[in-house]
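Asker: just to be clear, the model below is a prediction. Sequence and coordinates:
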Amino acid sequence: MQPYQPPIEDYRFLLGEVLNFDEAMGELGIEVDATLAEAVLEEAGRYCAERLQPINREGDEHGCSLKDGEVITPPGFAQAWHGFTEAGWTSLSAHPEFGGQGLPFILQLWLDEMLSATNMSFGLFAGLTRGAAEAIAAHARDDLKATYLPHLTSGAWTGAMALTESGAGTDLALLKTKAEPLSEDRFAVTGTKIFISSGDHDFGGNVVHLVLARLPDAPAGVKGISLFLVPKFLPDTSGGHTLRNTLSVGALEKKMGIHAQPTCVMNYDGAIGWLVGEPNRGLAAMFTMMNAERLMVGIQGLGQAGGAYSQAAAYARERLQGRSADGKRSCVPIIEHGDVRRMLLEVRSFVEGGRALAGWTALHLDRAQRHADAAERARSDALVALLTPVIKAGFTDLGFEGAVQAQQVFGGHGYIREWGMEQFVRDARIAQIYEGTNGVQAIDLVGRKLGMDDGKVVADFFARIDTDLAAAAGDVGEVAAAVGQALALLRDATAALKDADAEEASGAAVDYLRLFALVAMGWMWARMAAVPGDTPQHTAKRAVAQFYVRRILPQAEGLAAKLSAGSASLFLLPAEAF
């Protein structure tokens, strides 16, 4: 496997020439410029390349094990975690009040991309810890914040999210875990959860579980779910956390991929926990963590495709096979073959377009949290909410497809473990499933997000695209025109879905989300292609933009045709005939 090359040049291009990073930071009063941001990303990329990629394959082959009820992670993972925390990477975007660095979220998101490209199993420890901290910061009492947030921010402790039960997957209304009050603020949590990523490890320190459970008098359904902070270790009389709580790992799931990530069956046997947020409002509190995780998972798809692409491109430049197109040369590098170029460009056009869209979204997340104008905060928050299911589902679908395409470049070698490509495919697959399956994300987009503020949020987003396409038309007319035509199809589909019933919306949702993602990335390609300059990077951007609008964006017409066909054909076959 080739050493990982962090995409620093692309980050630099996006920060300085596409996303107007310095201007955005100035508007928010954040004293970070592109030069500092690049330096941070360079250091992050170095850590991922030098410490995390080298243990990725061994972690996959060794996997996690369970010994005397304790999880043992693969060799090198505990040491890598301690190095990661000592370098401050867990505190990158966290609030300074609890020891965080308070850096812009775009740096966090692109760090997540590099983590996913080099060691997805490892990156989950960091992402879940950050998500737990965000939920506690948003909803917990001040004493819980003071106790837990400094340790989670530093990475001395880690976090886990415990939602799923064997009989309650996506439908959380069916969950059965109970929480019995012991005192005014302490509860005994009893139940079993499955699929709990980072449920335990051997890094040392505490593991802070956020657990959904029901109080004795809770109403039925999702309106009766509360959220509890349940730590592995409880506070002792000396002010430390050394008392073992009554939660345990019942088993480790045997999985298709992310073998180095301990996915646990967790048993809570009257485990002591504290209520986070209001009683029976736990789902709303948990969604603070889930929405953060959904952006992270989308970036996992992006990172996996990017990591696989870099391996495939290097292989294609070196692998000699076949004759040149004119038949005059034999044993040419396979990068000269049209079909190999097609596969590589399909992956690259997603990775670079997705990276730009993720960066734009991350800047709006900072606006939603830090802008001085409340109306601007609300506007950006709505845009992030709109794009969250698009990034989660669109990026993970395209990320898996990209990993498969990159594997295909290797031919038979891609199927053999030593080249590392089959691990990309196996690891990428989970991102389409967890944190809400991609079908659920699509239904969320169509059923909830399109209707925000009576459709004004999505209309605002489309208007932003219109403005940028008009500005780009004079420089890259073909690109802007093609994206404009696809946007028109997306607008028509949006209008058609406005009054759709649940059956129609469900049948259309996945195709609609993919159409939305393709147009949104086309918008980014128009912006990137319109950047003036004659460096190799500028030339490459314009070339890939041409490929995107000629070979990828035409999918929009097929998706629009599928959407206009309606859902009737989905229900012609009786259920018993399947």
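Answerer: Received the coordinates, thanks.

Asker: could you use CA atoms for every contact and neighbour count after this?
Answerer: OK.

Asker: let me know whether V207 touches L229 as I believe.
Answerer: No. Taking Cα atoms under 8 Å as the definition, V207 is not a contact partner of L229, at 10.4 Å.

Asker: quick one, helices of the stretch 301-450 of the chain?
Answerer: In the stretch 301-450 of the chain, helices defined by DSSP state H, counting those that start in this stretch lie at 338-370, 374-389, 395-409, 421-429, 438-444, listed in chain order.

Asker: which one of the ones you listed lies closest to G88?
Answerer: The minimum distance between G88 and those falls on helix 338-370, with 20.1 Å, by Cα to Cα.

Asker: I'd like the helices of the stretch 301-450 of the chain laid out as TSV, including distance to D453.
Answerer: Listed next are these as TSV, based on distance: least, Cα to Cα, whole Å:
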stretch	distance to D453
helix 338-370	16
helix 374-389	9
helix 395-409	26
helix 421-429	34
helix 438-444	15
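
Asker: and here's the other structure:
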Amino acid sequence: MQVYEAPLRDMKFVLHELHNDDGFGDIEALEEFTPDLVDAILEESAKVAQEILLPLNRSGDVEGCTLENGVVRTPSGFKEAYAQFREGGWCALASDPEWGGQGLPEQVNKMTEEMICAANVSFSLYPGLTHGGTTAIEGHASEELKRRFLPKMVSGEWSGTMCLTEAHCGTDLGLLRTKAVPQVDGSYKLTGSKIFISAGEHDLTDNIIHLVLARMPDAPAGVKGISLFLVPKYLPKDDDTPGPSNGVSVAAIEHKMGLKASATCQINFDDSTGWLVGEPHKGMAAMFTMMNTERVSVGIQGLGVGEAAYQSAVYYAKDRLQGRSLSGVKNPNGPADPIIVHPDVRRMLMTMRAYNEGCRAITGWVSRALDAEKHATDPEVKQRASDFVALMTPVVKALFTDLGFESANLAVQVYGGHGYIAESGVEQYVRDARIAMIYEGTNGIQALDLVGRKLPAHMGRYLRSFFHPVSNFVEANKADANLGKMVEGLEKAFGALQLSTATIAEKGMRDPEEAAAAATDYTRLLGLVAMGYCFAKSAFIAQGALASGTEEADFYRAKIATARFFFDRILPQATTAFLAIKSGKASMMALEDAAF
């Protein structure tokens, strides 16, 4: 059974208590967003997620999207839900007020995204991609394009997509063939086909604004010859209402493993009018503005699905009677005890819980840096925030989606045979979670980005934004009797990370394949240390709250218990990752191609 109640208390803990000492707070531009206002927004967001979106999750999966005469229909109830969502202002939460947005901090926006993804990840893609598109347009488009398109997109009246992939090229965008021919009026005519376009066609909005990668006739080969264009489905009229069709058509919708209520389309452009976004042949830089935004949001998708899977598993584990507790009968009036009494079921539930709380804690840290990167007036804070965001973006995308998929699988395991049956609802989480490890750059690509680009950038400067706070915390708290074991575990894992960093730097300079062979393990290792740091801080704060006689003792005791489980059962994976990194590429690359 799919159940979900927004984890508001934990969200408030992350927003108001956990990261107050990170140096990214006290931003004047965000002073109006007081804790009371933030809490009110989160509570309203929870209502939207639980009351409007969650009831459509299972039915949307069963019905899916349909293509009729070139028009895509979303599942029953989606159009009405989107109208409520848009009218409530939820499309415009974090957008710039200049274009009609509410200018909320990313800290709040990311928690809202988690709730939406937990309730209905297919639905989340429609407004989510639009927000990413507005980010690219705001950062790179001309003032005329901004004035013409941003207000409608920010409000949610028009939606957005990003059109990168073609049938013959996925990650290697340098191979794309879509062409853009300049016109005398300064516009371009685009011709080509794109595949795997999320929200590429649907019935939720009056117009769809495609951001399309294409080549001009004089473009150099490879990624250095790619430009970005804004191509609307309908050409706007002078009064900003949709006008004539712009030669954009849907050839098919993909029949997918999951996310069946999200329309993933094959899109054709036939002499479609578009306008250049950014500079000629600099389309990848402009598109990455959107993709980096989307990569963090895709990580949040993993967290959202993981949280929904966890809650559904807890519901079942408390309800399902099977066997007797090894420590003695716990349900004497029933024929068996609920399966939550069994250690292996507890292992699975605690693993999911720790993954979710750890990822949520990192979300709060990264989103505070996103706010500081955008709004801080102190150049040092702004630079440190930018460095931290650059370092952690691939970690958030890869780690959160890996763990979200693992949590979904664990939920099925908790349900046993019933989890494998569609009626339970939890097998949908496995199917929905799987794509997040692939799109917006596969998790292997994220690992290569971290190791190949982020680690060596500016002589390792990005790492300092992470290493310094972890090192400072360890030194300040290693003598704390209450935290001792946790800090000791964090110190050992942090040491493994430092040694792994040095190993990759030394081997990678001689042989790039050595760095590539270590990339996935290094990404997991960095993510585990980040989670460990957040859990140790959480335990420190929780101990202080309990010592002060808080009225929420149960919450803080649970926080400490989850932290202890993480350090006992999950953080030891850091040793495995370190040993794998240290082993190098030899065994990985030894087998001849023909032997596979």
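Answerer: Right, received. Where do you want to start? This one's a predicted model, so the numbers in the text were calculated from it and none came from an experiment.

Asker: got a TM-score for the pair?
Answerer: After superposition, the two chains reach a TM-score (TM-score structural alignment, normalised by the length of the first structure) of 0.98; 578 aligned residues with a Cα RMSD of 1.4 Å.

Asker: and V207 and L229 of the first structure? Which one has more around it.
Answerer: Neighbour count, other Cα atoms under 10 Å: between V207 of the first structure and L229, L229 has more, with 26 against 22.

Asker: trace A526 of the first structure over to the second structure, please.
Answerer: By TM-score structural alignment, A526 of the first structure lines up with A536 in the second structure.

Asker: residues in contact with that match?
Answerer: By Cα atoms under 8 Å, 6 or more residues apart in numbering, the contact list for A536 of the second structure reads 483, 486-487, 490, 563.

Asker: how near is it to K485 of the second structure?
Answerer: 10 Å (Cα to Cα, to the nearest Å).

Asker: for T161 of the second structure, same thing?
Answerer: For T161 of the second structure, the distance to K485 of the second structure - Cα to Cα - is 48 Å.

Asker: between the two, point out the one with more neighbours.
Answerer: Neighbour count, other Cα under 10 Å: between T161 of the second structure and K485, T161 has more, with 28 against 17.

Asker: and the more buried one, what does it touch?
Answerer: T161 of the second structure makes contacts with 129-130, 133, 197-200, 208-211, as judged by Cα under 8 Å, 6+ apart.

Asker: pull out the buried positions in the helix or strand hosting I299 of the first structure.
Answerer: If you go by DSSP states H and E, I299 of the first structure is part of helix 282-318. Of the residues in helix 282-318 of the first structure, those buried by neighbour count under the rule 16 or more other Cα atoms under 10 Å are 282-286, 288-313, 315-316.

Asker: what's the answer for stretch 12-19 of the first structure, then?
Answerer: 12-16, 18-19.

Asker: please enumerate residues in contact with it?
Answerer: Here stretch 12-19 of the first structure has contacts from 20-22, 34, 38, 356, 359-360, 527-528, 531, using Cα under 8 Å, 6+ apart.

Asker: Y268 of the first structure: what secondary structure?
Answerer: strand (DSSP: H, G, I helix; E, B strand; the rest coil).

Asker: that one matches what in the second structure?
Answerer: Matched to the second structure by TM-score structural alignment, Y268 of the first structure sits across from F269.

Asker: its match: how many residues sit nearby?
Answerer: F269 of the second structure: 22 surrounding residues under other Cα under 10 Å.

Asker: wait, doesn't it sit right on A180?
Answerer: No. With contact taken as Cα under 8 Å, F269 of the second structure and A180 are classed as non-touching, separated by 10.2 Å.

Asker: contacting residues for the residue mapped onto A361 of the second structure from the first structure?
Answerer: A361 of the second structure maps onto A356 in the first structure, with residues paired by TM-score structural alignment. Residues in contact with A356 of the first structure (Cα under 8 Å, 6+ apart) are 14, 521, 524.
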